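Visitor: Predicted model and sequence follow; I will ask about them next.
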Amino acid sequence: MSVNAVTHLNFRGDAREALTFYQSVFGGDMVAVTYEEAGNVEDPSEADQVMWGQVAAGNGFRVMAYDVPSRTPWNQGENAFFLSLRGETAEEITGYWRKLSEGATVLQPLAPAGWAPLYGMLKDRFGITWVLDVAGEYNAP
């Protein structure tokens, strides 16, 4: 028996746009169920917002998201979490970096690091901080 941990991102009205963007970066299938489709509309202005959404790609990438309803407190916070993406090759990680960095703020340029052949950090256009690196053996000093 096994389990999978999947990052679940919370937005305020941007979940569909974010999921669409992540699908454009990683490929795979996107599902977005609105509050209306789920029969859970409490505020008519939020009927088309995402109650549950997911992008699942054959390469193992998974992310879930939804739009926090206005009746529920929500604060994006500051450094509440990072989404870490580890790959096996520089080509793979560089490709994802190029796509994710569109409209992003680069916090640490993608470059070799003491603990990884390639490492970088950015905050994407939706305010999500991504840490990307190539998995490598750590050689402590």
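Guide: Structure received.
Visitor: Please count neighbours and contacts with C-alpha atoms only from this point.
Guide: Fine.
Visitor: Need the outlier residue of this protein, farthest from its centre.
Guide: Most distant from the centre of the chain: P141, at 32.7 Å, with distances by Cα atoms, centre = their mean.
Visitor: Check which helix or strand V63 maps to.
Guide: Using DSSP states H and E, V63 sits within strand 62-67.
Visitor: putting a second one here so we can go through both:
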Amino acid sequence: MTITTTTHLNFRGDARAALDLYRTVFGGEAAVVTYRDAHAVQDEAEADHVLWGQVQSPAGFHVMAYDVPGRLPYDPGANPVFVSVRGTDGDEVRRYWTGLAADGTVLQDLAPSGWSPLYGMVRDRFGVVWVLDVAAEQAWS
């Protein structure tokens, strides 16, 4: 049996914009199904919100997202999840960093660390915290 895991992010009305940002940053294709598309509208004001969406790139990036309906509780909390993006090319990781940091908040500058040639943490404009680094051979066991 083979499995994969995919980060699934929850929003309150911002899923489409977030997916657009991630497609711009990481490339690939976006797919979006709204509540209207799925004939699942319970609140007309939310009909065009995302029931299911994803961005998937040929390079291996894959994230899913949806808009939590207003009738359900939604509290993103404090640091409920970090999305980790690890690459092997520093220039590629820098491009991702630049895209995610636009209108976001840098939590840890993208710079060399004790375990990686480049490591950084940024909260994008939707409140999602991303950890980006360049894979390196671990010096400890």
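Guide: Everything's here; your move. Bear in mind the structure is a predicted one, so any value in this text is a computation, not a measurement.
Visitor: Residues in contact with the strand holding V63 of the first structure: which ones?
Guide: 6-16, 19, 49-56 (Cα atoms under 8 Å, 6 or more residues apart in numbering).
Visitor: mind running it again at 6 Å?
Guide: 6-13, 15, 50-56 (Cα atoms under 6 Å, 6 or more residues apart in numbering).
Visitor: Separate out the buried members of those residues.
Guide: 9-13, 15, 50-56 (16 or more other Cα atoms under 10 Å).
Visitor: In helices, which of those residues fall?
Guide: A15 (DSSP state H).
Visitor: a markdown table please, covering the buried ones among the contacts of strand 62-67 of the first structure and showing distance to W74 of the first structure.
Guide: As requested, these are exported to a markdown table (distance: Cα to Cα, whole Å):
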| residue | distance to W74 of the first structure |
| --- | --- |
| L9 | 12 |
| N10 | 8 |
| F11 | 8 |
| R12 | 8 |
| G13 | 11 |
| A15 | 14 |
| V50 | 15 |
| M51 | 15 |
| W52 | 16 |
| G53 | 18 |
| Q54 | 20 |
| V55 | 22 |
| A56 | 25 |
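Visitor: Looking at the buried ones among the contacts of strand 62-67 of the first structure, which one is closest to G103 of the first structure?
Guide: A15 (16.7 Å; Cα to Cα).
Visitor: wait, what's in contact with the closest one?
Guide: Shown in contact with A15 of the first structure (Cα under 6 Å, 6+ apart): A65, Y66, D67.
Visitor: By neighbour count, which of those residues wins?
Guide: Y66 (26 neighbours; other Cα atoms under 10 Å).
Visitor: What is the aligned counterpart of that one in the second structure?
Guide: Alignment note (TM-score structural alignment): Y66 of the first structure maps to Y66 of the second structure.
Visitor: show me where the first structure has strands.
Guide: 7-11, 29-34, 50-56, 62-67, 83-87, 105-113, 116-123, 129-134 (DSSP state E).
Visitor: okay if I get these as a markdown table plus distance to G95 of the first structure?
Guide: Formatted as a markdown table, the strands of the first structure follow (distance: least, Cα to Cα, whole Å):
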| stretch | distance to G95 of the first structure |
| --- | --- |
| strand 7-11 | 21 |
| strand 29-34 | 19 |
| strand 50-56 | 18 |
| strand 62-67 | 17 |
| strand 83-87 | 11 |
| strand 105-113 | 11 |
| strand 116-123 | 12 |
| strand 129-134 | 11 |
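Visitor: Distance of V129 of the second structure relative to T5 of the second structure?
Guide: Per Cα to Cα, to the nearest Å, V129 of the second structure is found 18 Å from T5 of the second structure.
Visitor: Please say which of the two ends up with more neighbours.
Guide: More neighbours surround V129 than the other of V129 of the second structure and T5, with 22 against 7 (other Cα under 10 Å).
Visitor: how close does the more buried one get to H8 of the second structure?
Guide: For V129 of the second structure, the distance to H8 of the second structure - Cα to Cα - is 13 Å.
Visitor: Go ahead and confirm W130 of the first structure touches G120.
Guide: No. Using Cα atoms under 6 Å, W130 of the first structure makes no contact with G120, being 8.3 Å away.
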